[in-house]
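Colleague: coordinates for the following, if possible.
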Amino acid sequence: MRMHRIGAAMAAFATFAVFTLATAGAALADTAVKFALDWKFEGPSAPYFVAIDKGYYKAEGLDVTVDTGPGSVAGIGRVAAGTYPLGFFDINSLVKFRDQNPDKAVKAVLMVYDRPPFAIVTVARTGIAKPKDLEGRILGAPAPDGAYAQWKAFVKENGIDAAKVTIENVGFPVREPMLANGDVDAITGFSFSSYFNLQLRGVKPEDIKVMLMADYGLVLYGNAIMVNPEFAAANPEVVARFVRATIKGMQDTVKDPDSAIDSVMKRNETADRATELARLKMAIRDNIATPWVMANGFGAVDPARLAASIDQIAVTYEFTNRPKPEDVFTAEYLPAAADRMLK
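Modeller: All right, here's what the predicted structure looks like:
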C-alpha cells in the first residue's frame, strides 16, 4: 500500500514537472514579429540583420522575421491592414495616408532616415550643377516615385520655373538607363539607389551628380519604422523591445559598417559586397548619422521640424483631414536619450 502511494506521488510529481517545464517553455518562447522593409535586402537594411545576428532581438524575447517590401509608399497599407505589424516606410507618405485614412492610426515609432534620400540625379555631360539648371531640360520621373512627390516643394524652394522643365513619366526599371543613354537630362530617385544603378550602366562615379533635396531647402524626414495601431495597443512592450533592439543594430552599423554589411550579404548572396557596402556608407553619411542624430540620439524627431515638414508637404498635396505631428509620430516607445546615442 505504501509503495502504491509512493508510486502515485512520483507520478504526480512527474506530471507537475512536465507541466511546469511546458509552462516555462511557453513563457520563455520568443514572440514572433514580422517586419517589412521598403525594398530589397541592400546595404541600408543592415541594422535589422545586425540586430538579428548579434542576438539583440533574441535578448528582448523576439523572433523577428524580415521581409522585402514593395517600395517606401505602398507598404504602409500592409501595416494598416495588419499584414505586417511593423514596417519601414516613408513618413511623408504616412502623412498623406493618415489624411486619406483618418480612421487608420498607423504611427511612426522610430525615425531611421533623419534626412530623406530624395534626390535629383544627373550626369556630367548635361552641365546641370544646380536646381535652376533644370530649366529647359527633360526630367525623367516615375509618377509614384517618392522623390518626385516632392517636386513642387523643390521647385518652390529653389525658384525654378516649372513651366520650363519637361517632365517625362518613366518606369522605375528604365529610369537610370534612360539617363545613361541621354534620353533624359536628369531623374528623380533615391540617392543611394540611382547613384549605384548608374554605375552599373557604365557611368563613372565622378560623372554622377546627386542633388539631395535636403541640401536644397526641403526639411522633410525620410523613412521610419511604423506600427499597426491594434498591434501597438495590444503589445506595447513588444513594440518598445523591438525599437530598443533595432537602435542597438543601428548603433553597431554606424560604428562598423564594414562588419555590418556581412549580415546583409548572408541574405543576398547575389549582391556585390563592395557596392552594398558603399551604398550603406552613403546612407549612413547622408541619411542616418546626421549631425542632429549625433547630437540627440537615434530614433527621435524634432517636433517643430516635423510640423514644418507637414507644411512643406502641403505645397505638393491638398489636405482634407490634415494630420498633426503627433498623429504620425510618437516617441513613447523610444528608450532614454542616453541609450540612443552613438557609443
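Colleague: from here on, contacts and neighbour counts on C-alpha atoms
Modeller: Noted.
Colleague: quick one: residue 174 is in a helix?
Modeller: Yes. Judged by DSSP: H, G, I helix; E, B strand; the rest coil, residue 174 forms part of a helix.
Colleague: please enumerate residues in contact with stretch 207-223?
Modeller: 72, 88-92, 111-125, 129-131, 153-154, 157-158, 191, 195, 198, 287, 305-306, 308-310, 312 (CA atoms under 8 Å, 6 or more residues apart in numbering).
Colleague: ok, 6 Å please
Modeller: 89-91, 112-116, 118-124, 157, 309 (CA atoms under 6 Å, 6 or more residues apart in numbering).
Colleague: check the offset of it from the chain's centre.
Modeller: For stretch 207-223, the separation from the chain centroid amounts to 16 Å (computed by CA atoms, centre = their mean, to the nearest Å).
Colleague: now the other sequence, so there's something to compare against:
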Amino acid sequence: MLGTVLAGNRGDGDRPALVLHLHPVTAMRFKAAAVALALLTTTAGCTDKPDAAPDKVAYATGFGAVGRDAFIWVARDKGYFAEARIEVDIQKGTGNVPNLTMLKANEAQFAAMDFAGAELLAGQRKFTDWRAVAAIHQQTLVSIMTTADTGITKPTDLKGRTVATATGSVSEVLFPAYAKLAGLDPASVTIQGTQPTALNGLMAQRRVDAISTFLLSRKALETTSKKSVTVLPYSDYLKNLYGNVIVTQAGLIGSDRDLVQRFTTAAPKGLRYTLDHPQEAAEILNRAEPTAAIPAAVGEIEAMKPYAEPLGRLDQKRVTDGLAELQAGGLSADQVADFSFCSGTPTAGCS
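Modeller: Presented below is the predicted three-dimensional model:
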C-alpha cells in the first residue's frame, strides 16, 4: 500500500488540502529515485556540455602549408574539431624553435614538430615545458636524397662529397649520429647550410652532391630535377626516432586535460581521412591555402602513408630507446611525452 490520503487546512481559506502520507518503504524509493535523477542531470551537463561554447586554441603546423600538414585542415573542414567542441586557429609554423617559442609564449597551445629535434632542444634545456601527445609519423622522415646520376647509392658513398641541408635543421643536427651508425666519418662530408626552399634547386643544378631533407619531398625533387632520385632514409640506422609529433604545453595537460584529450581524438581523425583520401585532402588544403599546390600535396600524403601507422601511437620504450640514440642530455621519456593519450589503447582517433 502506497500510503494514506488525509484532508487538511491549507491556510488560505476553508478549502481542504490533500496530504499524502507515504508508506516508509515507498517514501525511501521515491527519495532514491529523485536523487538518482538529480545526479544524472548534473552528470550529463558536466560531461556532454551540449550548450557549452567551443574551446578556442591555436595550432602551429610543422612547416608552412604542405601535404604532411594537410590533416589539420581536413580535421577542421570535416567537423572533427567541432564535434570535440574545439575551434582551431591554424597558424603556419616555421620549424621547431619558432613553434616551441609560440608554445612558450602561449601564442599556440598545440603544434607539430620534429620529435628528435625537439628532444635535442629539451636535452640542452632550451625548451622543456612541452610534451608530445600524439605521433604523426612513426619514424623519422629525415633522409639523404640525391639524383641517380651522382652514383651515390649508400651512405659511405658520401665521403668527400657536399651535402646541402637547411641551416640548423634537424637534418643537420642528426647527420653526425646517422653517419657514424652507417660507417661514415661525418668529418669526411662537407655540410652546406642553406634555406629550406633552396635545397631542390641546388640538387637539380648539381651544385651539391646530395641534400638532407624529409623524404616526403622526393616527388618535388624529381619534378624539379627531371631525374630519378635515390633516397637514403636516416631511419635505416636511427630506428627508434619518431618523425613529426603533435605537442602541447605541459601546463595545459595539468590544467585542462579534457581539452588535450579532445584534441588528440579529433586531430588523428583528420589524419586518418587524409591518408584514405589524398586528393580530397589536398584540395581542402588548397582551398584554405591557395599556394599549396595540389599535386605536390598529394605526393607528400601518398609518401607518408607507410610511416603513419599505428595512427597517433606513442610507445614509451621506443621513446626511451630513441633518447638513448640521440644521447639527449639524460632525458627520460616522460620529460618529453605524455603516453596517456595515444599509448596504444584505441580511442576514437588514435589506433
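Colleague: quick TM-score on the pair, please.
Modeller: Scored by TM-score structural alignment, normalised by the length of structure 1, the superposition of the two chains gives a TM-score of 0.81; 303 aligned residues with a CA RMSD of 2.4 Å.
Colleague: generate a PyMOL selection restricted to the buried subset of the contacts of stretch 207-223 of structure 1.
Modeller: Per 16 or more other CA atoms under 10 Å, the buried members of the contacts of stretch 207-223 of structure 1 correspond to this PyMOL selection:
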select buried, resi 89+90+91+112+113+114+115+116+118+119+120+121+122+123+309
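Colleague: centroid residue for structure 2?
Modeller: Central residue of structure 2 (CA atoms, centre = their mean): residue 246, 2.5 Å from the mean position.
Colleague: what about whatever residue of structure 1 lines up with that residue, distance to residue 113 of structure 1?
Modeller: Using TM-score structural alignment, the equivalent of residue 246 of structure 2 in structure 1 is residue 225. Residue 225 of structure 1 sits 10 Å away from residue 113 of structure 1, taking CA to CA, to the nearest Å as the criterion.
Colleague: just residue 54 of structure 1 next, same as before
Modeller: Counting by CA to CA - residue 54 of structure 1 and residue 113 of structure 1 are separated by 22 Å.
Colleague: number of nearby residues for the alignment partner in structure 1 of residue 55 of structure 2?
Modeller: Counting by TM-score structural alignment, residue 55 of structure 2 corresponds to residue 31 in structure 1. As a burial measure, residue 31 of structure 1 scores 14 neighbours (other CA atoms under 10 Å).
Colleague: what's the answer for residue 30 of structure 2, then?
Modeller: So residue 30 of structure 2, with other CA under 10 Å, has 12 neighbours.
Colleague: cool, and residue 233 of structure 1?
Modeller: 11.
Colleague: one more: residue 261 of structure 1?
Modeller: So residue 261 of structure 1, with other CA under 10 Å, has 27 neighbours.
Colleague: in structure 2, what sits opposite it in the alignment?
Modeller: So, by TM-score structural alignment, residue 261 of structure 1 is matched to residue 282.
Colleague: measure that match to residue 72 of structure 2 for me?
Modeller: 11 Å.
Colleague: host element of residue 6 of structure 1?
Modeller: Using DSSP states H and E, residue 6 of structure 1 sits within helix 2-28.
Colleague: quick one: list the elements packing against that helix.
Modeller: Applying 3 or more CA pairs under 6 Å, 6 or more residues apart in numbering; DSSP states H and E, one finds that helix 2-28 of structure 1 contacts no other helix or strand.
Colleague: buried set for it?
Modeller: Under 16+ other CA under 10 Å, helix 2-28 of structure 1 has no buried positions.
Colleague: could you look up the SS state of the match of residue 246 of structure 2?
Modeller: Relying on three-state DSSP, one would call residue 225 of structure 1 strand.
Colleague: the alignment partner in structure 1 of residue 168 of structure 2: helix or strand, and which one exactly?
Modeller: Using TM-score structural alignment, the partner of residue 168 of structure 2 in structure 1 is residue 144. Of the helices and strands defined by DSSP H and E, none includes residue 144 of structure 1.
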